[in-house]
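Novice: pasting the sequence and the predicted model now:
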Amino acid sequence: MDPSKQETNQKKAFKTMAKKETEEFQFVVYNTMTQQKEVFKPKTPGKVRMYVCGVTAYDFSHLGHARAAVSFDVLYRNFTDVDDKIIRRANETGEDPISLSDRYCKEYNIDMSDLQCLSPTHEPRVSGHMEQIKDMITQIINKDFGYVVDGDVFFAKLENNRAGERVAVDSRKRNSSDFALWKAAKLGEPSWDSPWGPGRPGWDIECSAMSAHYLSFKFDIHGGGLDLIFPHHENEIAQSCAACKESDVSYWLHNGHVTNNNEKMSKSLGNFFTIHQITERYHPLALRYFLINAHYRSPLNYSVVQLEGASDAIFYIYQTLKDCQDALLQLQEEIPNDGKPAWTTPDVKECISKLRNEFQKKQQKQQRLLVIQSLKEIEKEVTKVLDVLGLQPPCSYNEVLLQLKEKALTRAGLVEDDVIRLINERAEVRRNKDFLKSDQMRAHLQAKGIALMDVGTKTIWRPCVPVQQESEVVPSESQKVPPKPETA
């Protein structure tokens, strides 16, 4: 087939496929509220309003926080900087609670930047929205859904509410499952003035007030971890509807837990790894790949084997794209010059030969141009997918490959000079035809996550999944945190 016609047919095929995909594409989400998949339709066409519950910043963020952020990524999130956990930690360290929370909020932002999570439009903090919180509590009291007892304000139980694990036992409540909207000040705790006396907000009211302030009582998506469905999100719905009967969130989305030995990873259980601990040994993009490699609603069990596999997978992706770029560059350099041939002889035979050669060169050029176009299309499509997944590196493929190799060397306890020395020693062994020892040297490095590849007369290395690898890593004693009771 004529190459030009082949190219035209390919372009038509691409356009037809693109049109078909556009016509058939529908964004479907699983709505926890209705417990079914639904076609997503924003309340305002072309504009999505979304709120995702943020971290309680009293320590370095762990892998569970990373999964929530990466699962939603281009979402609105908030920071909780007024909470029982923060106050307890501040009392332990002797630090001001707001300063402690601010420090860990900054650390969280660094972690999210490393994981290539895009910044949301707003990152509201509880301490900066006390007036909105107090206004909402006042609305709830005025509509007889809240009541005051000795400076505390409780939300009056609705019939379909259940007693929850974070609802504290208090004999002053009208019902045991009533939860706190405002907590009276206690010695050593931060407090703010209010119509009910000095105090601080309850956990649930914070999200209701901040989401309503930025998105109104009607918005598209509210997200968070599965553990927030009850009681936190149920309480949010109750108090938001009490404050405004028109309150309406279209879709509730929840991501699954990260588990360690099939137990939920959390700070309160002390079985967690911080994001920083993991990215010291694994590239942040390898961690991101690991986090998105399972369905977002399914549990994700942490294991070194899976992290090694994720690191190996993204190395392969970036190496393939670098090879594609190198091939494109080489093909472009090999395209024959379009200049006119300088014929200096009238010899008929030579003229015919030169004409034939020029014709062949033009054919080769057209074929190379088709290959270049195809490679560019492939690279473009792969890059588009990487962009959507947040896996497109912020630097060149060559640079990110070097970074991945550095992390592999760190995990192996080696420096590159060690690997080069072993490669040279193995080359000498191969020259002596001691192939058994050569294989043993290769296997020794492979067990450490370093693969040797013989390419012609040269040997190069790349990271790989270690041949023997423990499936789990148990936190050291210094990483463990004793379980603490949770109350509201």
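Specialist: That came in fine, so what should we check first?

Novice: only C-alpha atoms from now on, for both contacts and neighbour counts.
Specialist: OK.

Novice: not counting its neighbours along the chain, what's nearest the residue nearest to the spatial centre of the chain?
Specialist: With distances taken as C-alpha atoms, centre = their mean, residue 70 lies nearest the centre of the chain, 2.3 Å away. Among residues not flanking residue 70 along the chain, residue 117 sits closest, at 6.4 Å (C-alpha to C-alpha, 6 or more residues apart in numbering).

Novice: dropping in the other structure now:
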Amino acid sequence: MQIYNTLTRCKEEFISRQAGQVAMYVCGPTTYNYIHLGNARPLVFFDTVRRYFQYRGYRVIYVQNFTDIDDKIIKRAQEEKMDAMALAEKYVQEYFLDADALNVLRADVHPRVSAHLPEIIDMVQRLVERGHAYVVDGDVYFDILSFPAYGKLSGRRLEEMQAGARVEVDERKKHPMDFALWKAAKPGEPAWDSPWGPGRPGWHIECSAMSLKYLGTGFDIHGGGSDLIFPHHENEVAQSEAATGQPFARYWMHNGFITVNQEKMSKSLGNFFLVREILAKYPPAVVRFFLLGTHYRSPLDFDDQKLEAAGKGLERVRNCYRLLEERLMQAPEQTSGDESDWLAELGRRRQQFIAAMDDDFNTALAVGILFDLVSDINAALHRGEVFSRQAWQAARKLVEEFNNVLGIFKTAPDGKIILDSGMAAGELTERLIQLIIDLRQQARAKKDWATADKIRDDLKALGIILEDTPKGVRWKCSS
């Protein structure tokens, strides 16, 4: 298995720290808002990496954090006049709704910064004692000049970083690029006690402390979006290796940016999409399928046409599986025909899929092989092949294997694919309401005013207002 390692800037053979086990840490969201499409890409991709390792027989220890102490959370809480921790908890739960919809498996551990202050403070204290950090007026800064390897992950020289960075001038720092490990409390902000006075941790130290607690030094894979390479992951490397004297993570994996009409997604450009908004328009399986249709290190351009194309592709897979289920019900237990070529072709597709995923988790190629498998099965069905039930079951099992790795469709406990309607939540809601309106209209046509009024009143109680107009019935949500 080959993995592109950001640290070495080349593909390397994957050799785990402990045979048969993979320890992974992936940076999770800062919980001050719903997750956006840029959050969803690493969420889905690294979930697929985890699934593939499990498919190949590894035991995976998967850790994904929640940053629930952060400047953005404090600012948002002040704007909404909420307690900062209550706001963070709200968006942790909203995260799970979106992640569950996208069929992202729960991590083995979802550590929160707020539950790991002792570990964070202990790590900062070690850095101070080892001469890698210094205290100024209750703030603690990491001394980057004390770590000669600073810049090895991003491949940048210190002079380049300083020239390109937007760093506020702070005369108290030894070097302008020194970063905060602990921030002294400001009036009105949440704070925790520490040896340096009340305050809160800096962003970078949080992930270091939590990953080291659950995975130890030299764990296998640290992942996240490419926007985190510098400064977040660069700073994690520096402070972790300075504190422990050991290598931090063995393989660093970063997914590419999401663009919208070839421009980077950003709030300032007005092309910023929340996952919740997208899932109201497209089924979660389609969104996940779309995200996996491009190699993870390549930019991914978002537009409606590409999502619609992903939906059509997914419908091919759904229909193939449905037809397979029907054929299985009719297939004989045994046949006199030779099925060896068919079984050999299924074996070749499995090996092609494994080769694609072994080559730096090439999900784009793996999706193509899934389509090839679907074409093989559809052709056999169209030809009216009389295979035994076991031969058709082998085909269905292979579709299920590929799906279990890619995580497109949800599955039953026995591994069978659950074929949903293929409709987004918003589309399903509209169709259900229209169905109820049609039933009310039928009642009105029969002069069954009691039933018609009850439907109207019950919908109103649910927040749905019906308006009878000369052009028909309209509905809206009550404000």
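Specialist: Received it, and whenever you're ready, just let me know what you need. Computed from a predicted model, the values in this text were never measured in an experiment.

Novice: sorry, back to before: which one in the second structure is aligned with the residue nearest to residue 70 of the first structure?
Specialist: Under the alignment by TM-score structural alignment, residue 117 of the first structure pairs with residue 104 in the second structure.

Novice: one step back: you'd agree the residue nearest to the centre of the first structure is in a strand?
Specialist: No: checked against DSSP: H, G, I helix; E, B strand; the rest coil, residue 70 of the first structure lies outside a strand; its state is helix.

Novice: ok, now which ones touch it?
Specialist: Each residue near residue 70 of the first structure by C-alpha atoms under 8 Å, 6 or more residues apart in numbering is listed here: 115, 117, 288, 291-292.

Novice: a markdown table for these, including secondary structure, distance to residue 398 of the first structure and neighbour count?
Specialist: As requested, the contacts of residue 70 of the first structure are arranged in a markdown table below (DSSP: H, G, I helix; E, B strand; the rest coil; distance: C-alpha to C-alpha, whole Å; neighbours: other C-alpha atoms under 10 Å):
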| residue | secondary structure | distance to residue 398 of the first structure | neighbour count |
| --- | --- | --- | --- |
| 115 | coil | 19 | 24 |
| 117 | coil | 22 | 22 |
| 288 | helix | 19 | 24 |
| 291 | helix | 24 | 26 |
| 292 | helix | 24 | 15 |
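
Novice: and of the residues you listed, the nearest to residue 83 of the first structure?
Specialist: Using C-alpha to C-alpha, residue 117 comes nearest to residue 83 of the first structure of the contacts of residue 70 of the first structure, at 24.9 Å.

Novice: in contact with that closest one, which residues?
Specialist: Residues in contact with residue 117 of the first structure (C-alpha under 8 Å, 6+ apart) are 69-70, 73-74, 390.

Novice: swap the cut-off to 10 Å and go again
Specialist: 66, 69-75, 109, 111, 288, 389-391 (C-alpha atoms under 10 Å, 6 or more residues apart in numbering).

Novice: would you mind measuring from it to residue 75 of the first structure?
Specialist: 9 Å (C-alpha to C-alpha, to the nearest Å).

Novice: overlap in contacts of those two?
Specialist: By C-alpha under 10 Å, 6+ apart, the residues touching both residue 117 of the first structure and residue 75 are residue 69.

Novice: distance check, residue 103 of the first structure against residue 191 of the first structure.
Specialist: Counting by C-alpha to C-alpha, the gap from residue 103 of the first structure to residue 191 of the first structure is 20 Å.

Novice: if you could redo that for residue 149 of the first structure, that was the one I meant.
Specialist: 17 Å.

Novice: ditto for residue 270 of the first structure
Specialist: On the measure of C-alpha to C-alpha, residue 270 of the first structure and residue 191 of the first structure end up 29 Å apart.

Novice: what does residue 401 of the first structure give?
Specialist: 50 Å.

Novice: the two: who's more crowded?
Specialist: More neighbours surround residue 401 than the other of residue 401 of the first structure and residue 191, with 21 against 17 (other C-alpha atoms under 10 Å).

Novice: residue 313 is in contact with that one, correct?
Specialist: No: counting by C-alpha atoms under 10 Å, residue 401 of the first structure does not reach residue 313; the two are 11.8 Å apart.

Novice: what touches both of the two?
Specialist: residue 319.

Novice: so where do the strands sit in the stretch 251-400 of the second structure?
Specialist: For the stretch 251-400 of the second structure, the strands defined by DSSP state E, counting those that start in this stretch cover 258-260, 263-264, 300-302.

Novice: same list (those strands) but as a markdown table, adding mean neighbour count.
Specialist: Listed next are the strands of the stretch 251-400 of the second structure as a markdown table, based on neighbours: other C-alpha atoms under 10 Å:
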| stretch | mean neighbour count |
| --- | --- |
| strand 258-260 | 19 |
| strand 263-264 | 16 |
| strand 300-302 | 21 |
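
Novice: and of these, who's closest to residue 168 of the second structure?
Specialist: strand 263-264 (25.1 Å).

Novice: comparing the closest one with the first structure, how large is the average distance?
Specialist: With mean C-alpha distance after the TM-score superposition for the first structure, strand 263-264 of the second structure departs from the first structure by a mean of 2.5 Å once superposed.
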